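S.K.: Okay, sequence plus prediction incoming.
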Amino acid sequence: MVGFIGVALVFVMVFGGYVLAGGKMGIILKALPFEMVMIGGAAVGAFVISNDMTTIKHTLKDIGKVFKGPKWKPQDYTDGMCLLFELIRVARSNPVALEEHIESPSTSTIFGKYPRIAADTETIALICDTLRSASMNYDDPHQVEEVLEKRIEATMEHNLHSTHALQSVADGLPALGIVAAVLGVIKTMASIDQPPEVLGKMIGGALVGTFLGVFLAYGLVGPFSARVNAVINEDGHFQRMIREILVANLHRHAPNICIEVGRQNAPTHLRPEFGVLEAALKGLKQEAA
């Protein structure tokens, strides 16, 4: 919703201010389709040239994040802590029983309680791989923490490719706008024998190219890139919380302490209250009993 409001504000303020100042929309509307073909088409072409198919698909998909916002909500953080609490309790009490959950998460009764988390393959792989390694005695907390940090950084770097691609387009749009404007000037110069009122409209149409390139760059594509970047970084806190809990588990802290470490590492606006989380964990204990 915030994304839609932002886009609407950009259009209303720019074009509304122009009209209130006495500007005529006719010249812009007449030139807009042709300028958009030149500038938008060139921007899309440059985007395709500079990126592989995976990045192109990834970028198109990530544009939706501008309007959807972060994937992980406050309830997901609570669910993530409850999931890890159950897995840690099983690992401590019956390591053999843990194998059926981490080797086949899709059929696990524990993972099945949290479908939103279970649907995220990277998060599930992060949890299962770490618990599997611990069961094979790769349980040095410091080494595992370093491995997890590098893994999360690599995932973040991959996820941020789309923001770099969008920002590259935003950086190039003003120059493409100038290209379109120059072509408009060339067209105008070819009609230099026309009366001033005709030349004025032609020059105005040419300047629409410059306006459109700058407007798209700083009013839409650049902010889209920044928003996608912010959403991806915020979603990254979810895996960092998981890392803290898994490392605390390797330090052999009590399950409740492990979860509290994760809770305190969650972002403030997504962090569940202590009492709410404690009640959820108490319910899991009663269910297990």
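M.R.: Structure's in. What do you need? Numbering: from 1, shown residues only.
S.K.: drop to CA atoms for contacts and neighbour counts, all remaining ones
M.R.: Noted.
S.K.: Would you mark the buried spots in whichever helix or strand residue 203 is part of?
M.R.: If you go by DSSP states H and E, residue 203 is part of helix 196-215. For helix 196-215, a neighbour-count test (16 or more other CA atoms under 10 Å) marks 199, 202-215 as buried.
S.K.: what do you get for stretch 4-20?
M.R.: Across stretch 4-20, burial judged by 16+ other CA under 10 Å covers residue 6.
S.K.: which residues make contact with it from outside it?
M.R.: 25, 67, 219, 220 (CA atoms under 8 Å, 6 or more residues apart in numbering).
S.K.: and the residues you listed, which are buried?
M.R.: By neighbour count, with 16+ other CA under 10 Å, the contacts of stretch 4-20 hold 67, 219, 220 as buried.
S.K.: Next, the contact list for the most centrally placed residue in the chain, please.
M.R.: Closest residue to the average C-alpha location of the chain: residue 232 at 3.3 Å, with CA atoms, centre = their mean. With contacts defined as CA under 8 Å, 6+ apart, residue 232 is in contact with 70, 156, 159, 160.
S.K.: host element of it?
M.R.: Per DSSP H and E: helix 222-250 holds residue 232.
S.K.: now what about the helix or strand that that helix is followed by, what contacts it?
M.R.: Using DSSP H and E, the helix or strand that follows helix 222-250 in sequence is helix 255-265. Here helix 255-265 makes contact (CA under 8 Å, 6+ apart) with 81, 84-85, 88-89, 240-242, 244-246, 248-249, 271-272.
S.K.: take the one below as the second:
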Amino acid sequence: MIGIVGILVIFVMVFGGYILAGGKMGIILKALPFEFMMIGGAAAGAFLISNDMAGVKHTLKDMGKVFKGSKWKHDDYKDLLCLLFELIRLARQNPVGLEEHVEAPDESNIFTKYPKILADKEAIALICDTLRSASMNYDDPHQVEEVLEKRIEANLTHALHSPHAMAAVGDGLPALGIVAAVLGVIKTMASIDQPPEILGKMIGGALVGTFLGVFLAYGLVGPFSAKMQSVIEEDGHFYQLIREVLVANLHNHATNICIEVGRQNTPGHHRPSFSELEEALKEVKTEAA
């Protein structure tokens, strides 16, 4: 919602100020379709040239993050801590019993209690792969932490391709606007024998290209890219929390301490309070009993 509000504010302030200052929209509206065709079409073509099809689809999909915001909410972090609590406690009480859960999480009565987390393949892979490795005696906390850190960093780098691709398009839009404006000037120069009132409109139409390129770059595409990057980086905290809890487990801290490490590493605006989490863990224990 806030993304839509931001777009409305941009258009109202820019064009509202132009109209209040005595500007007329007629010349802009007349030139806009042709200028947008040149600038937008060239930007789309450059985007296709610089990305493969997977990158194009990924970027278009991630544009929705501007309006949806972060995937993981307050309750999701609480659910994740409860899930990790159950798995760690089971791993210590019955290591053999844990195997069926990490090998087939879709059929696990623990994982299926948290459908949103279960639907995230990377989160489930991080949890299951780490717990499986620990059961095979690959349990050196420092080595596991390094492996998880590299894996999370690689996933983040891949996820950030979308905002970087959008930023590259935004960087090129002002130059493409100049290209469209130059073409407009060329067209004007070919009609130099026309009266001043006609030439004035033609020059004004050419300048729409410069305006449109700069407006799209800094008013829309640039902010879209920044918002996408912000959301992706915020979602990355979810996977870092998994790493922190599982590494704390390998250090053989008490189960409650492992979960508290995770709680304190949760972003502040999503972090459950100590009492709130304690109440949720009590419910988990009651269900398990």
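M.R.: Right, received. Where do you want to start? Just so we're clear, the structure is a prediction, and the values are computed from it rather than from any experiment.
S.K.: In the contacts of helix 255-265 of structure 1, find the pair that's most separated.
M.R.: Farthest-apart pair in the contacts of helix 255-265 of structure 1 is 89 and 271; separation 22.1 Å (CA to CA).
S.K.: Just say helix, strand or coil for the most far-flung residue of structure 1 relative to its centre.
M.R.: Ranked by distance from the centre of structure 1 (CA atoms, centre = their mean), the top residue is residue 193, with 53.2 Å. Three-state assignment for residue 193 of structure 1 (DSSP: H, G, I helix; E, B strand; the rest coil): coil.
S.K.: circling back: let me have the contacts of residue 232 of structure 1 in CSV, adding secondary structure as columns.
M.R.: Putting the contacts of residue 232 of structure 1 into CSV (three-state DSSP) gives the following:
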residue, secondary structure
70, coil
156, helix
159, helix
160, coil
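S.K.: between those residues, which is closest to residue 95 of structure 1?
M.R.: residue 156 (31.3 Å).
S.K.: Of all the residues in the helix holding residue 232 of structure 1, which ones are buried?
M.R.: 222-225, 227-232, 234-250.
S.K.: For residue 80 of structure 2, which non-adjacent residue is closest in space?
M.R.: residue 117 (7.3 Å; CA to CA, 6 or more residues apart in numbering).
S.K.: number of nearby residues for residue 23 of structure 1?
M.R.: 13 (other CA atoms under 10 Å).
S.K.: residue contacts, the closest residue to residue 222 of structure 1 other than its chain neighbours?
M.R.: Distance criterion CA to CA, 6+ apart; nearest residue to residue 222 of structure 1, sequence neighbours excluded, is residue 170 at 5.2 Å. Going by CA under 8 Å, 6+ apart, residue 170 of structure 1 touches 216, 217, 218, 221, 222.
S.K.: which of the residues you listed are also in contact in structure 2?
M.R.: By both residues aligned by TM-score structural alignment, their matches' CA atoms under 8 Å, the contacts of residue 170 of structure 1 still in contact after alignment to structure 2 are 216, 217, 218, 221, 222.
S.K.: In three-state terms, label residue 139 of structure 2 for me.
M.R.: Under three-state DSSP, the three-state class of residue 139 of structure 2 is coil.
S.K.: From residue 130 of structure 2, how far out is it?
M.R.: For residue 139 of structure 2, the distance to residue 130 of structure 2 equals 9 Å [CA to CA, to the nearest Å].
S.K.: Comparing these two, which shows the higher neighbour count?
M.R.: Neighbours per residue (other CA under 10 Å) separate residue 139 of structure 2 from residue 130, with residue 130 holding more: 24 against 19.
S.K.: which SSE is the more buried one in?
M.R.: helix 121-135.
S.K.: tell me which residues of that helix are tucked away?
M.R.: Applying 16+ other CA under 10 Å to helix 121-135 of structure 2 flags 123, 124, 126, 127, 128, 130, 131, 132, 134 as buried.
S.K.: got it, and stretch 249-269 of structure 1?
M.R.: In stretch 249-269 of structure 1, the ones that count as buried by 16+ other CA under 10 Å are 249, 250, 255, 258, 259, 260, 261, 262, 263, 265, 266.
S.K.: ditto for stretch 42-51 of structure 1
M.R.: Going by neighbour count (16+ other CA under 10 Å), the buried part of stretch 42-51 of structure 1 is 42, 43, 47.
S.K.: Same question for stretch 57-70 of structure 2.
M.R.: In stretch 57-70 of structure 2, counting by 16+ other CA under 10 Å, buried: 59, 62, 63, 65, 66, 67, 69, 70.
S.K.: circling back to that earlier point, dump the buried residues of stretch 42-51 of structure 1 to CSV, plus secondary structure and distance to residue 183 of structure 1.
M.R.: Output for the buried residues of stretch 42-51 of structure 1, formatted as CSV (DSSP: H, G, I helix; E, B strand; the rest coil; distance: CA to CA, whole Å):
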residue, secondary structure, distance to residue 183 of structure 1
42, helix, 14
43, helix, 16
47, helix, 22
